[in-house]
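>>> missing the sequence, but the structure's below:
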């Protein structure tokens, strides 16, 4: 059986969050280790799924944000501090404080700004020292800590490596909003809508189109194929979060 699914950006974020939560490595970390869910609107969905909570203003779970056609920072009045989850429970320690304690089996989750067809992801940073990924990446690489990047196909660009090289060969002079750099996240486990669908269900998934209007800007249309019962299960589950509220600045 083959079916088409169209997802708005918020519906994609919900699906991806469910897919991240279902990853065997994440389930293992939830039971036995620690997960850092760094800032980001997609990560707000991930935190909700991992902790079974609700984050009303997801723009309060991020610093950097793209809104009103500009690169900027969140001015939300409902800030939520990024969660550190140990053995399935949120603990009262900041991610920066826990960072030096990371060990094998722990997981670091960080959203991205761009992904390409090879699965290489990158994140924009306005902080001159590299922001969250600048602080974490050295420790992650040195200790063999798994980095997971939840990212929607709305952020698909032609070539992340070319984009990074272009951005680093000379400084920015002007920008709409904040000036940013672009940091690649080599070796990360990238989770898109396709990864999520193939993790949650025994299906093959392919993105066949993207875009829309009237609230469906950034939407993706995905074809899935598999046994009838798996396709029907996927459709039932997706119907349960169809109409996921748009992430808006509050």
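Structure's in. What do you need? Every value quoted in this text rests on a predicted model; they were computed, and no experiment measured them. Numbers count the residues shown, from 1 in each chain.
>>> contacts, neighbours, all on C-alpha from now
Will do.
>>> what about the strands in the protein?
Listed in chain order, the strands of the chain (DSSP state E) span 2-7, 34-37, 64-67, 70-73, 83-86, 89-90, 107-109, 114-115, 121-125, 146-150, 181-184, 189-191, 203-210, 220-226.
>>> nearest to residue 165, of the ones you listed?
Taking Cα to Cα, strand 181-184 is the member of those nearest to residue 165, at 9.1 Å.
>>> here comes the other one, which I'd like you to weigh against the first:
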């Protein structure tokens, strides 16, 4: 069976968050970096937040950094554990979102925006996880698709908000809606269009094929009803 469906940007994140439940071995320790997809993932575990679980995001027509944020979450057996003196090992998971996705030589690649001049989580933690061979997963939606990677630093004269560097991931699995549809429903998915108006800005149109396409179609309708309505204060 073939089906065509629309996912809003938030619904695409919801889809990936759902798929991560099936993909991850929850008996292992899981370091969940800040990010909107990761917030949905954690809320599905019943972990609620008063503030956005993000270090920064593009909102208010600006490149923003949060003034305050919840403590980083590390999980084991689907429960938060004490992260005092936590040091990642090869057996641990590290989930870190991205701000750019592109295809190069038939493979998916990703990069993240860093407003911290020390590199943020990328500089302080990702490199350690990569060096130690941890299980790094980089969830990112096709809303963030760019033509190609352009190295960029904070060395600019003007910025609409925070100055950012775009840091390219060199290790880990880039995990998109394509992988999520396959993980959850065993269907093949491809992006055939994007865009929208009147609340559907940034939406993605997928064509999916497989025995469980109807099930995936119904899931997409449910995902499109998810509302990401957290509020946060930002600084530049």
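Received, thanks. Please read all numbers here as calculations on a predicted model, not as lab measurements.
>>> picking up where we left off before, reformat the strands of structure 1 as TSV; add distance to residue 47 of structure 1 and mean neighbour count.
What follows is the strands of structure 1, written out as TSV (distance: least, Cα to Cα, whole Å; neighbours: other Cα atoms under 10 Å):
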stretch	distance to residue 47 of structure 1	mean neighbour count
strand 2-7	20	17
strand 34-37	7	25
strand 64-67	18	17
strand 70-73	20	16
strand 83-86	7	22
strand 89-90	10	16
strand 107-109	10	24
strand 114-115	21	26
strand 121-125	19	24
strand 146-150	12	24
strand 181-184	23	22
strand 189-191	15	21
strand 203-210	25	16
strand 220-226	23	19
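>>> distance to residue 138 of structure 1 added to those strands, as CSV?
Putting the strands of structure 1 into CSV (distance: least, Cα to Cα, whole Å) gives the following:
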stretch, distance to residue 138 of structure 1
strand 2-7, 35
strand 34-37, 15
strand 64-67, 21
strand 70-73, 25
strand 83-86, 19
strand 89-90, 24
strand 107-109, 12
strand 114-115, 20
strand 121-125, 15
strand 146-150, 11
strand 181-184, 13
strand 189-191, 16
strand 203-210, 33
strand 220-226, 34
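>>> the longest helix along structure 2 packs against which elements?
What stands out as the longest helix in structure 2, according to DSSP state H, is helix 9-23. Contacting helix 9-23 of structure 2 under the criterion 3 or more Cα pairs under 8 Å, 6 or more residues apart in numbering; DSSP states H and E are the following elements: helix 36-43, helix 177-185, helix 213-223.
>>> out of the strands of structure 1, which gets nearest to residue 247 of structure 1?
Residue 247 of structure 1 lies closest to strand 64-67 among the strands of structure 1, at 10.5 Å (Cα to Cα).
>>> can you list the helices and strands packed on helix 9-23 of structure 2 in JSON lines and add distance to residue 196 of structure 2 and mean neighbour count?
What follows is those, written out as JSON lines (distance: least, Cα to Cα, whole Å; neighbours: other Cα under 10 Å):
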{"stretch": "helix 36-43", "distance to residue 196 of structure 2": "21", "mean neighbour count": "22"}
{"stretch": "helix 177-185", "distance to residue 196 of structure 2": "18", "mean neighbour count": "20"}
{"stretch": "helix 213-223", "distance to residue 196 of structure 2": "16", "mean neighbour count": "17"}
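>>> any chance of those helices in JSON lines with distance to residue 13 of structure 2 as columns?
Compiled in JSON lines, those are given as follows (distance: least, Cα to Cα, whole Å):
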{"stretch": "helix 36-43", "distance to residue 13 of structure 2": "5"}
{"stretch": "helix 177-185", "distance to residue 13 of structure 2": "8"}
{"stretch": "helix 213-223", "distance to residue 13 of structure 2": "9"}
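>>> for residue 229 of structure 2, find the nearest of these.
Each of these has some distance to residue 229 of structure 2 by Cα to Cα; the shortest is helix 36-43, at 11.0 Å.
>>> center of structure 1 - which residue?
When structure 1 is reduced to its mean C-alpha position, the closest residue under Cα atoms, centre = their mean turns out to be residue 150, at 2.7 Å.
>>> tell me who's in contact with that residue.
Taking Cα atoms under 8 Å, 6 or more residues apart in numbering as the definition of contact, the neighbours of residue 150 of structure 1 are 16-17, 20, 42-43, 109-112, 190-192.
>>> circling back to that earlier point, the helices and strands packed on helix 9-23 of structure 2: which one's closest to residue 63 of structure 2?
Between residue 63 of structure 2 and the helices and strands packed on helix 9-23 of structure 2, the tightest spacing by Cα to Cα is seen for helix 36-43, at 14.9 Å.
>>> who's in contact with the closest one?
Helix 36-43 of structure 2 has contacts (Cα under 8 Å, 6+ apart) with 13-14, 16-18, 20-21, 32, 48, 52-54, 95-97, 139.
>>> and if we set it to 6 Å?
Residues from elsewhere that reach helix 36-43 of structure 2 (Cα atoms under 6 Å, 6 or more residues apart in numbering): 13, 17, 53.
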